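[1] following is a predicted model, sequence given first.
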Amino acid sequence: MSNDLIQALGEIEKERGIPKTALIEAIKVALNTAYKKNFGTAQNVNVELNEITGAVQVFAEKRVVEDVKDARYELSLEDALEQNPNISLEDIVTVEVTPANFGRIAAQTAKQVVIQKLREAERSIIFEEFAEREGEIVTGTVQRIESRIIHINLGRTEAIMMPNDQIPSETYNIGNRIKGYIYEVKNTAKGPNILISRTHPYFLRRLFELEVPEIYEGLVEIKSVSREAGSRSKIAVNSVEDNIDSVGSCVGPKGIRVQNIVTELSGEKIDIIKYDRDPENYIANSLSPSKVLSVTVNEEEKTARVIVPDYQLSLAIGKEGQNARLAARLTGWKVDIKSESQFQEENDFDG
């Protein structure tokens, strides 16, 4: 090796921010390992890298003896005196033992170390970048699909979408451009592991933040989201200012804003609910599109009895109980829905 290596390490320090001293120390460790691998595992050998010239030398500690029995560990007194006339028997001396072809091995080793360190630095940069973006929406291209796990190219790195994070009604093909919500970024030995989801409730929340300027500007706030991905969602919104229609802002002119989100979610139905501090009003709103006659709440048990017109019962409950289930998740209240006639029958029976 030569001074070119030292200059290259200096450039890497400037451009990538990897300390030159750290690179040199890593190369030294790797050179010692490479020597022992190629020339023996003697423990008293040390490989040195000149931090100015880039020269590599191998030194061994040897005991000065009268009669050499193992040249790896011993040096004759005659040879030792040629180096230093003050040497005595049983002294430990340091002798250069650089093999003739070690320069080539050293150059290859240094190159491998530098490449590895650059990879580690790149992984660290990518991890830090995406760790800061946790909770955001990203757009990428489906790169490959393995065991139902979708690998998405994000440019400098890739993200993965597990089966549970995929909308059941959607089909993903290689080359498709898709959006996803980053919900976790892990740092692993192989680099950052970026997990994205299209089923996460916060994916819907972020889509509304991107689509509705009033939400982005803080004029309308999202109070709660409940979602059964690919089928139906409910989102409760509240206006910070009295002159702003929270639901209308989310729907948009001619419904364009919510329709854009529905399209992104492959037709998922979205109920936009007006939040109300009064739990009775809030629960009644949450059962949209059903009409509600009355709501009676039990504050202690966090339960609510809801009365709806007879012809609205199936709509209020929803297919397989979905509407009622989503309303309960949205509000945080356990909801018991009765039709008007059911309620009257119960009261007549009690009477």
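    In hand now; what should we look at? Residues are numbered from 1 along each chain as shown.

[2] drop to CA atoms for contacts and neighbour counts, all remaining ones
    Fine.

[3] list the buried residues in the helix or strand containing Asp348.
    Using DSSP states H and E, Asp348 sits within helix 340-350. By neighbour count with 16 or more other C-alpha atoms under 10 Å, helix 340-350 contains the buried residues 340, 343.

[4] what helices or strands is it leaning on?
    strand 303-308 (3 or more C-alpha pairs under 8 Å, 6 or more residues apart in numbering; DSSP states H and E).

[5] now do the strand it packs on and helix 340-350, the angle between them.
    Here the directions of strand 303-308 and helix 340-350 differ by 120 degrees (axes from the mean of the first three to the mean of the last three C-alpha atoms, to 10 degrees).

[6] endpoint to endpoint, stretch 146-163 covers what distance?
    One end of stretch 146-163 to the other measures 11 Å (C-alpha to C-alpha, to the nearest Å).

[7] ditto for stretch 211-228
    21 Å.

[8] distance from the helix holding Asp348 to the middle of the chain?
    Mean-position distance between helix 340-350 and its chain equals 54 Å (C-alpha atoms, centre = their mean, to the nearest Å).

[9] buried ones in stretch 33-53?
    Going by neighbour count (16+ other C-alpha under 10 Å), the buried part of stretch 33-53 is 33-35, 45-49.

[10] out of these, the closest to Ile6 would be?
    Closest to Ile6 out of the buried residues of stretch 33-53 is Leu49 (10.0 Å), distances taken as C-alpha to C-alpha.

[11] OK, contacts around the nearest residue to that closest one once chain neighbours are set aside?
    The shortest distance from Leu49 to any residue other than its chain neighbours is 4.7 Å, reached at Val56 (C-alpha to C-alpha, 6 or more residues apart in numbering). Contacts for Val56 (C-alpha atoms under 8 Å, 6 or more residues apart in numbering) come out as 1, 47-50, 103, 106.

[12] what segments of this structure are helices?
    3-16, 20-39, 77-83, 102-132, 201-211, 213-216, 246-251, 256-264, 279-286, 313-317, 322-331, 340-350 (DSSP state H).

[13] closest one to Ala60 among the ones you listed?
    Across the helices of the chain, the minimum distance to Ala60, taken as C-alpha to C-alpha, is reached by helix 20-39, at 11.6 Å.

[14] list of residues touching that closest one?
    9-10, 12-13, 42, 45-49, 51, 102, 105-106, 109-110, 113-114, 117.

[15] just give me the longest strand of the protein.
    Counting by DSSP state E, the longest strand found in the chain is strand 177-188.

[16] count of neighbours near Asn260?
    17 (other C-alpha atoms under 10 Å).

[17] revised request: answer the last question for Val308.
    If you count neighbours by other C-alpha under 10 Å, Val308 ends up with 25.

[18] putting a second one here so we can go through both:
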Amino acid sequence: MIKELAKVADELGREKGISRDILSEALKEAVTAAIGRKIGKYLEPDVEVDLEKGSIEISIPKEVCEEVDNKWYEIHIDDAQAYKEGAELGDVIMIPATLEDLGRQAALVAKQKLFEKLRDAEKQVVLDDFQGRIGEVVNGVLLKADRDNLIINIGKTEALLPKREMIPGDFFNRGDYVRALLLDIKTIKGWPQLILSRTHPEFMKKLFEAEIPEVFEGIIEVKSVSREPGDRAKVAVYTQNSNIDPVGACIGLKGSRINSISNELRGEKIDVVEWSPDTVKFVCNAISPADVVLTNVFEDENTIEVVVPDDQLSLAIGKKGQNVRLAARLTEWRLDVLKESEYAEIRKERLAAQEQELKDFYVLYNLENLEGLSDEDISKLIEAGIDDIEKLSNSSVDEIIAYLELEEDEAVQVINKAIDYLASKLEEEGIFEDEVPEDVDLDDEDASVEEEEAGEED
């Protein structure tokens, strides 16, 4: 039984990658626990494990006495002489024993405890070996499959490939080779469970590193990936080396390089486009194979308007919107695709709206609306760059004095008239309360300007 336990421990250790020191300690603790179960924990046995020799030496402490009431705790003085010369009554000496001596129950307890210890050790080995490998590609062999998951043997442990992380069309038989991305390590019922994925964009990025030497060496960089697994993907690549075509290098001669990646992904079609620091250029590359006539960028809305020829609208959008959807994920911009004829109508409407806004602004802020300004004053202000009432309200007293050749109090009155006019218009538009703080009294603007000027004089 002892040799059997040592052999089992050694084989499991090699299989799971557990060091011999950990194995020896686990086996020692298991045997000690079995002995304690038999003779009581208050007597501490000596257990020495040697996995190289496949031996386990056990010694149990027993007290020397004249009459033996319990063979596990006591030894007759005559028998004690064989283990310790000159042994005396009351001495405690270590007596060799075996698991067979302790009985079948103790041996089973030792075996059970050993497996518990090895499982704890294996858990730590899994965490130590794989915690730093999240995001890497691992290779394994299919052990078994159920309705929701595949169990993959990846060497020292097993990993889980959920059906949701499999490419549509993936089919594996028991014993088949499986390649996947180590996506995460989750703790399930106290045990670390490795989760794999074949659908994550990072998996395609790692395949580019594996199949394309320039990507592996860092000459070409994979900037971003967007996928609809098993169907189509877009990959943006970039290089600072002007002598290298990053797209051509990734595709390879007659598509040899990209085809090997596509075959791994169940025939997934891969569009390789060139990344650019120029957002507009990158978007134009991403929307390929359609040509782009012009673009409009709306940064506040994180949106780019893409205009394409009328006959290429379906090409730009793709089947069920796939092309533009992948391009949007790749560039991280919302893309609105319009055909030229449609955009021409929209542009007319926008120009008309802008023209009306300018007219409304001119009508509202025209200097001619301000009482007390002569045509000559208006001309002087326009020449100075103050061509509307709003600019006039923001001007300084010194500027107005210089431009209109007025006295200080007259310049203050001109500015205050502009402020009063704007306040009245804001009130008429119903935005007075929203734009002006509650603690500001526009009726006191004259005083405010005068106080400001007085402060400057001081």
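    That came through, no problem. Fair warning: this is a prediction, and the values are worked out from it, not measured in the lab.

[19] TM-score for the pair, please.
    Overlay of the two chains. TM-score (TM-score structural alignment, normalised by the length of structure 1): 0.76; 308 aligned residues with a C-alpha RMSD of 3.6 Å.

[20] about what we covered before: so which of the contacts of Val56 of structure 1 comes closest to Ile337 of structure 1?
    Set against Ile337 of structure 1, the nearest of the contacts of Val56 of structure 1 by C-alpha to C-alpha is Ala106 (77.8 Å).

[21] do you know how far Ser288 of structure 1 is from Ile273 of structure 1?
    In this view, Ser288 of structure 1 and Ile273 of structure 1 are 7 Å apart by C-alpha to C-alpha.

[22] these two - which one has more neighbours?
    A direct count of neighbours by other C-alpha under 10 Å for Ser288 of structure 1 and Ile273 places Ile273 higher, at 28 against 19.

[23] and the residue nearest to the more buried one when sequence neighbours are not counted, what does it touch?
    Using C-alpha to C-alpha, 6+ apart and skipping residues adjacent in sequence, the residue nearest Ile273 of structure 1 is Ala236, 4.5 Å away. Residues in contact with Ala236 of structure 1, defined by C-alpha under 8 Å, 6+ apart, are 222-225, 272-275, 286, 330.

[24] and if you look at Gln57 of structure 1?
    47-49, 96-98.

[25] out of those, which comes closest to Gly180 of structure 1?
    Checking these against Gly180 of structure 1 by C-alpha to C-alpha gives Leu49 as the nearest, at 48.3 Å.

[26] how about the closest one, what's its partner in structure 2?
    Mapped onto structure 2 by TM-score structural alignment, Leu49 of structure 1 lines up with Pro45.

[27] mind checking how far that match is from Pro61 of structure 2?
    The gap separating Pro45 of structure 2 from Pro61 of structure 2 is 6 Å, by C-alpha to C-alpha.

[28] for stretch 318-325 of structure 1, give me every contacting residue.
    287, 315-317, 335, 337.

[29] switch the cut-off to 7 Å
    Residues from elsewhere that reach stretch 318-325 of structure 1 (C-alpha atoms under 7 Å, 6 or more residues apart in numbering): 287, 316-317.

[30] between the two ends of it, what distance do you get?
    Terminal residues of stretch 318-325 of structure 1 are spaced 9 Å apart (C-alpha to C-alpha).

[31] ok so, going back, run the chain-centre distance for the longest strand of structure 1.
    5 Å.

[32] in it, what's buried?
    Applying 16+ other C-alpha under 10 Å to strand 177-188 of structure 1 flags 179-183, 185 as buried.

[33] also stretch 138-150 of structure 1?
    For stretch 138-150 of structure 1, the buried set under the neighbour-count rule, 16+ other C-alpha under 10 Å, comprises 140-144, 150.

[34] any idea how far Val222 of structure 2 is from Asn241 of structure 2?
    Per C-alpha to C-alpha, Val222 of structure 2 is found 14 Å from Asn241 of structure 2.

[35] and the two? which has more neighbours close in?
    It is Val222, of Val222 of structure 2 and Asn241, that has more neighbours when counted by other C-alpha under 10 Å, with 22 against 10.

[36] stretch 80-89 of structure 2: end-to-end distance?
    Start-to-end span of stretch 80-89 of structure 2 (C-alpha to C-alpha) is 10 Å.

[37] what does Glu78 of structure 1 align to in structure 2?
    When structure 2 is aligned by TM-score structural alignment, Glu78 of structure 1 is left unaligned.

[38] other residues contacting stretch 331-345 of structure 1?
    283, 302-310, 313, 328.

[39] and with 8 Å instead?
    Stretch 331-345 of structure 1 is contacted by residues 224, 282-283, 286, 302-310, 312-313, 316-317, 324, 327-328 when judged by C-alpha under 8 Å, 6+ apart.

[40] same question, stretch 197-216 of structure 2
    In contact with stretch 197-216 of structure 2 (C-alpha under 8 Å, 6+ apart) are residues 135-137, 161-162, 165-167, 179-183, 220-222, 225-227, 229, 249-250, 257, 260-261.

[41] using PyMOL, define a selection of the buried residues within those.
    Per 16+ other C-alpha under 10 Å, the buried members of the contacts of stretch 197-216 of structure 2 correspond to this PyMOL selection:
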select buried, resi 135+137+161+162+165+166+167+179+180+181+182+183+220+221+222+225+226+227+229+249+250+257+261
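
[42] what's the match for Leu335 of structure 2 in structure 1?
    Matched across to structure 1, Leu335 of structure 2 falls on Val335, judged by TM-score structural alignment.

[43] skipping its backbone neighbours, what lies nearest that match in space?
    Spatial nearest neighbour of Val335 of structure 1, excluding adjacent residues (C-alpha to C-alpha, 6+ apart): Ala304 at 5.0 Å.

[44] so what's the residue count around that neighbour?
    The burial count assigned to Ala304 of structure 1 is 20, neighbours taken as other C-alpha under 10 Å.

[45] go on, Arg325 of structure 2?
    Arg325 of structure 2 has 19 neighbours, counted by other C-alpha under 10 Å.

[46] now for it: what does it line up with in structure 1?
    Under the alignment by TM-score structural alignment, Arg325 of structure 2 pairs with Arg325 in structure 1.

[47] so which of the contacts of Gln57 of structure 1 belong to strands?
    Mapping the contacts of Gln57 of structure 1 onto strands (DSSP E) picks out 47-49, 96.

[48] and the residues you listed, which two are the farthest apart?
    Taking C-alpha to C-alpha, no two of those sit farther apart than Leu49 and Glu96, at 12.9 Å.
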